[in-house]
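Engineer: Please find the sequence and the predicted model below.
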Amino acid sequence: MRALTWHGKHDVRVDTVPDPEILNPRDAIIRITSTAICGSDLHLYDGYIPTMKPGDILGHEFMGEVVETGPRSTLKEGQRVVVPFVIACGQCFFCEKHQFSACANSNPADNQDLGRELYGHGMTALFGYSHLTGGYPGGQAEYVRVPYSDTGPIVIPDGLEDEKVLFLSDILPTGWMAADNCDIEQGDTVAVWGCGPVGLFAVQSAFKLGAHKVIAIDHFPNRLELAARFGAETLNFEESNTYEALMEMTGGMGPDACIDAVGLESHGMFLDNAMDQIKASTFLGTDRGHALRQLITACRKGGKVSLPGVYGGFLDKFPIGALMEKGLQVKSGQTHVQHYQDDLLRMIGEGELDTTFLISHRMALEDGPEGYVKFKNDQNECTKVVLKPGQIPAA
């Protein structure tokens, strides 16, 4: 089969690789009909996430048709399914608490040891996202093996085309969980740093969960315009002082809740950002945390901080004093997709949530390397790339 594979920093190729096979009784094989490039994939593309190996198949946002099942799979051949990016067994201590992104069983033992060295505990497995998270081949391919297929995939009813439901795999539930983690109360103001795909879904979700006001912060005009369509007030951090603007917009209080949808690759010409870049280039640090520092400083006393943005290592100059003295509550983590997907599918089916607005580029799988370049370098116009295996590539 054909698949997008990682070969190093800024080196993604389309290779011919072996077809996946059933390895365990709960497995299923999915023929991919739609797959997407995620903002988190850019962290792999930029070389920030460790333990990638040349030839690893990328991709964790995908859906398709079931073509083969193991004897203990609950799926049936011919069903259309969306597959959560989190691989979860459904039976361990964490899965029983619906903390699916903390599953204890999906990541093989050798890779669990890597997580313990870095984070104190082993990571849950993810599709196409390094050997730290299991080394599972991803879904930017023609076919994929899905472990624990009786727990993860959600069956899509007839009449809902791919583009309406594809993002149930990751970014829609990630944006929803980001807003849900804010414990939004009546009258709350929520500020969202970053209007990429997750940030835009967080804006939409915050309003759905009852926010009175949402402030969207970015520097790409097109993305700010998309946030404004949902009713958000917008703030361009290149045109104003973000902290002072937020104080003015909230009567001097600061936002009730702040969402970091940026993560470890903060942008902007700021002193702390420049220092972080120097430290990363000299192996004295890893993550660029300007957005996180800024939102902790801006959040009101007693407020809430939600971190859906990916962080991978260590961050210097962390404002721990502000976090403690202001009594901020922090919730973070990879998304418990399986916990949210049924309700979100219902809302999509009933027309309460729209996801198709986000798609700016539709490309053949063979054009995937070009898709990575566009998504990396043209973030104002390129809001989301959806790849279609089997589609004829551009001339």
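Structural biologist: That came through fine.
Engineer: Please make it C-alpha for all contacts and neighbour counts, starting now.
Structural biologist: Fine.
Engineer: And the contacts of stretch 60-76?
Structural biologist: 22, 24-38, 77-85, 126-129, 138-140, 148-150, 162, 166-167, 169-170 (C-alpha atoms under 8 Å, 6 or more residues apart in numbering).
Engineer: what's the answer for stretch 110-127, then?
Structural biologist: So stretch 110-127 is in contact with 58-60, 85-88, 101-107, 131-139, 313, going by C-alpha under 8 Å, 6+ apart.
Engineer: ok, back up a step: which ones among the contacts of stretch 60-76 lie within helices?
Structural biologist: By the criterion of DSSP state H, membership of these in helices covers Asp162.
Engineer: among the contacts of stretch 60-76, which ones are buried?
Structural biologist: 22, 26-38, 79-85, 126-129, 138-140, 148-150, 162, 166-167, 169-170 (16 or more other C-alpha atoms under 10 Å).
Engineer: Mind checking which of these land in strands?
Structural biologist: 28-37, 80-83 (DSSP state E).
Engineer: OK, contacts around Arg293?
Structural biologist: If a contact means C-alpha under 8 Å, 6+ apart, then Arg293 has Phe318, Pro319 as its contacts.
Engineer: And it, how far from Cys195?
Structural biologist: Distance, Arg293 to Cys195, using C-alpha to C-alpha, to the nearest Å: 18 Å.
Engineer: quick one: contacts for the residue most central in space within the chain?
Structural biologist: Nearest residue to the geometric centre of the chain (C-alpha atoms, centre = their mean): Ile171, 4.9 Å. Listed by C-alpha under 8 Å, 6+ apart, the contact set of Ile171 reads Pro197, Val198, Phe201.
Engineer: Just give the number of residues close to the last one.
Structural biologist: It stands for Phe201. 27 (other C-alpha atoms under 10 Å).
Engineer: so it makes contact with Asp180?
Structural biologist: No - using C-alpha atoms under 8 Å, Phe201 is not in contact with Asp180, being 11.8 Å away.
Engineer: Mind jotting down where the strands sit in the stretch 201-350 of the chain?
Structural biologist: 213-218, 233-236, 257-260, 304-307, 329-332 (DSSP state E, counting those that start in this stretch).
Engineer: tell me the most buried of these?
Structural biologist: With neighbours defined as mean count of other C-alpha atoms under 10 Å, the strands of the stretch 201-350 of the chain peak in mean count at strand 257-260, which reaches a mean of 30.
Engineer: another one to put next to it:
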Amino acid sequence: MKALTWHGKGDVRCDSVPDPTIVDGRDAIIKVTSCAICGSDLHLYDGVMPSMKHGDVLGHETMGEVVEVGSQNKALKVGDRVVVPFTISCGECFFCKRGFFSGCERSNPNSDMAAKLWGSSPAGLFGYSHLLGGYAGGQAEYLRVPFADVGPIKVPDHLTDDQVLFLSDIFPTGYMAADFCDIRGGETIAIWGCGPVGQMAIRSAFILGAERVIAIDTVPERLALAAAAGAETLDFNKVDIFEAIMEKTHGRGADATIDAVGTEPETTASVDSVIDRVKVALFMGTDRPHVLRQAIHCTRNFGVVSIVGVYGGLLDKVPMGSAINRGLTFRMAQTPVQKYLPLLLERIEKGEIDPSFVITHRAGLEAGPDLYKTFRDKQDGCIKVVLRP
């Protein structure tokens, strides 16, 4: 089959690789009808995540048709149309039973490797390094889905692929980011990053009852899309973000802030942003937490900082003194997608949101390598890429 594979920093190829097969009785094989390039895939493209190997199949936003099921899988049958969560979860362990599916204790076969870096291992993920299981991803013609009697959600035929594909990751992630903000009605939420996850967070914040959303980015197309949803927009290259948010909130700060950027923010003129970039370039640091620092300072006393941007290692000079002395709450996670799927599918069916609004580019797998670069470089108005094998 054809698949997008990783061969080093900036080197993604459309290769021929072996077809997946059933390995465990709970497995399923799906024929991929739609998949997407995620912003977190760019961390792999840029060589930020460790433990990638040449030929690894990429991708964790995937849906398709079931073509084979394992002997123990009673939840799916051939012909079912499903969306596959990016988190691989057994459904039976301590964390899965409590709804913390992204903390699954059984799905990462390389948990010892992850524990050395993070203390304990999270769940395995599709197409996202051997640190997180070494699973082949879904930017391919076919995908093997472990624990397929727990993860995939069946979707009705009257909804298009474009409407439901993002249930795999960016819609639940953006929704969780807003959900973490403890929105009860009337809040002001500030969101750094107007990429796909940020766009979902903006709309989710309004759905949950936020009165105002302040969206921060520098890409005109992203800011325009945020404004179309009703957000007030700030270009971080044109204004002092802290001063602007304080002015908008009468000196109090946002009720909650969302970091939807993570480890690779754009470098700004601020001293800490430049130092972050230099440290990473000189292998003196692993992440660039400029956005997180700014979000902390822009959150009102006893507010919430919601973190869904991907960080991988140790963060330098995070202002914990500010957070502690002002009573901030931090909430963060890899998204336990399975927890949110039924609710979010229902919101789509009710017409409360159509996640397809974020798609700007559609193509076949063969165009994938070029579109990785287009997406990474923010060229051609690219906000979200959907591939159809």
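Structural biologist: Happy to help now that I have it. All values derive from a computational prediction rather than experimental measurement.
Engineer: Do you know the score for how well these two fit?
Structural biologist: The TM-score (TM-score structural alignment, normalised by the length of the second structure) is 0.98; 387 aligned residues with a C-alpha RMSD of 0.9 Å.
Engineer: Enumerate every residue touching Gly313 of the first structure.
Structural biologist: Leu118, Gly285, Thr286, Asp287.
Engineer: got these as CSV, with neighbour count columns?
Structural biologist: Output for the contacts of Gly313 of the first structure, formatted as CSV (neighbours: other C-alpha atoms under 10 Å):
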residue, neighbour count
Leu118, 14
Gly285, 17
Thr286, 23
Asp287, 22
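Engineer: Go through those and say which is closest to Lys53 of the first structure.
Structural biologist: Nearest to Lys53 of the first structure among these: Leu118, at 18.1 Å, using C-alpha to C-alpha.
Engineer: which SS state does the equivalent of the closest one over in the second structure fall under?
Structural biologist: Leu118 of the first structure maps onto Leu117 in the second structure, with residues paired by TM-score structural alignment. Three-state call for Leu117 of the second structure (DSSP: H, G, I helix; E, B strand; the rest coil): helix.
Engineer: Roughly how far does Leu117 of the second structure sit from Met332 of the second structure?
Structural biologist: Applying C-alpha to C-alpha, the value for Leu117 of the second structure to Met332 of the second structure is 18 Å.
Engineer: Give the burial count for Glu349 of the second structure, as a bare number.
Structural biologist: Quick note: Glu349 of the second structure (other C-alpha under 10 Å) scores 16 neighbours.
Engineer: what's the nearest residue to it if we skip its chain neighbours?
Structural biologist: Leu159 (7.8 Å; C-alpha to C-alpha, 6 or more residues apart in numbering).
Engineer: The one you found and Glu346 of the second structure, how far apart?
Structural biologist: From Leu159 of the second structure across to Glu346 of the second structure, the span is 11 Å (C-alpha to C-alpha).
Engineer: ok, now Gly381 of the second structure?
Structural biologist: 30 Å.
Engineer: Show me which of these two is the more surrounded one.
Structural biologist: Gly381 (15 against 12).
Engineer: dump the residue contacts of Tyr129 of the first structure.
Structural biologist: By C-alpha under 8 Å, 6+ apart, the neighbours of Tyr129 of the first structure are Asp41, Leu44, Met52, Leu58, Gly59, His60, Gly135, Tyr136, Gly138.
Engineer: among those, which are in helices?
Structural biologist: Of the contacts of Tyr129 of the first structure, the ones assigned to helices by DSSP H are Asp41, Leu44.
Engineer: Let's have the contacts of Tyr129 of the first structure in JSON lines, adding distance to Leu209 of the first structure.
Structural biologist: Shown next, in JSON lines, are the contacts of Tyr129 of the first structure (distance: C-alpha to C-alpha, whole Å):
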{"residue": "Asp41", "distance to Leu209 of the first structure": "28"}
{"residue": "Leu44", "distance to Leu209 of the first structure": "32"}
{"residue": "Met52", "distance to Leu209 of the first structure": "37"}
{"residue": "Leu58", "distance to Leu209 of the first structure": "33"}
{"residue": "Gly59", "distance to Leu209 of the first structure": "29"}
{"residue": "His60", "distance to Leu209 of the first structure": "26"}
{"residue": "Gly135", "distance to Leu209 of the first structure": "35"}
{"residue": "Tyr136", "distance to Leu209 of the first structure": "34"}
{"residue": "Gly138", "distance to Leu209 of the first structure": "32"}
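Engineer: If we only consider the contacts of Tyr129 of the first structure, which is nearest to Ile217 of the first structure?
Structural biologist: Asp41 (21.8 Å).
Engineer: list the contacts for Ser130 of the first structure?
Structural biologist: Residues in contact with Ser130 of the first structure (C-alpha under 8 Å, 6+ apart) are Ile49, Pro50, Thr51, Met52, Lys53, Asp56, Tyr136.
Engineer: Now do the helices in the stretch 151-300 of the first structure.
Structural biologist: Taking DSSP state H, counting those that start in this stretch to define them, one finds helices in the stretch 151-300 of the first structure at 162-165, 171-180, 197-208, 221-229, 242-249, 271-281, 290-298.
Engineer: Compile those helices into JSON lines and extend it with columns for distance to Thr355 of the first structure.
Structural biologist: What follows is those, written out as JSON lines (distance: least, C-alpha to C-alpha, whole Å):
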{"stretch": "helix 162-165", "distance to Thr355 of the first structure": "6"}
{"stretch": "helix 171-180", "distance to Thr355 of the first structure": "8"}
{"stretch": "helix 197-208", "distance to Thr355 of the first structure": "8"}
{"stretch": "helix 221-229", "distance to Thr355 of the first structure": "12"}
{"stretch": "helix 242-249", "distance to Thr355 of the first structure": "28"}
{"stretch": "helix 271-281", "distance to Thr355 of the first structure": "32"}
{"stretch": "helix 290-298", "distance to Thr355 of the first structure": "25"}
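Engineer: out of the ones you listed, nearest to Leu358 of the first structure?
Structural biologist: Nearest to Leu358 of the first structure, of the helices of the stretch 151-300 of the first structure and by C-alpha to C-alpha, is helix 197-208 at 7.0 Å.
Engineer: Next, the angle strand 213-218 makes with that closest one.
Structural biologist: 170 degrees (axes from the mean of the first three to the mean of the last three C-alpha atoms, to 10 degrees).
Engineer: how far apart are helix 197-208 of the first structure and its match in the second structure?
Structural biologist: Helix 197-208 of the first structure: mean distance to aligned residues in the second structure after superposition is 0.4 Å, counting by mean C-alpha distance after the TM-score superposition for the first structure.
Engineer: which strands and helices sit next to that helix?
Structural biologist: If contacts are counted by 3 or more C-alpha pairs under 8 Å, 6 or more residues apart in numbering; DSSP states H and E, helix 197-208 of the first structure sits against helix 171-180, strand 189-193, strand 213-218, helix 221-229.
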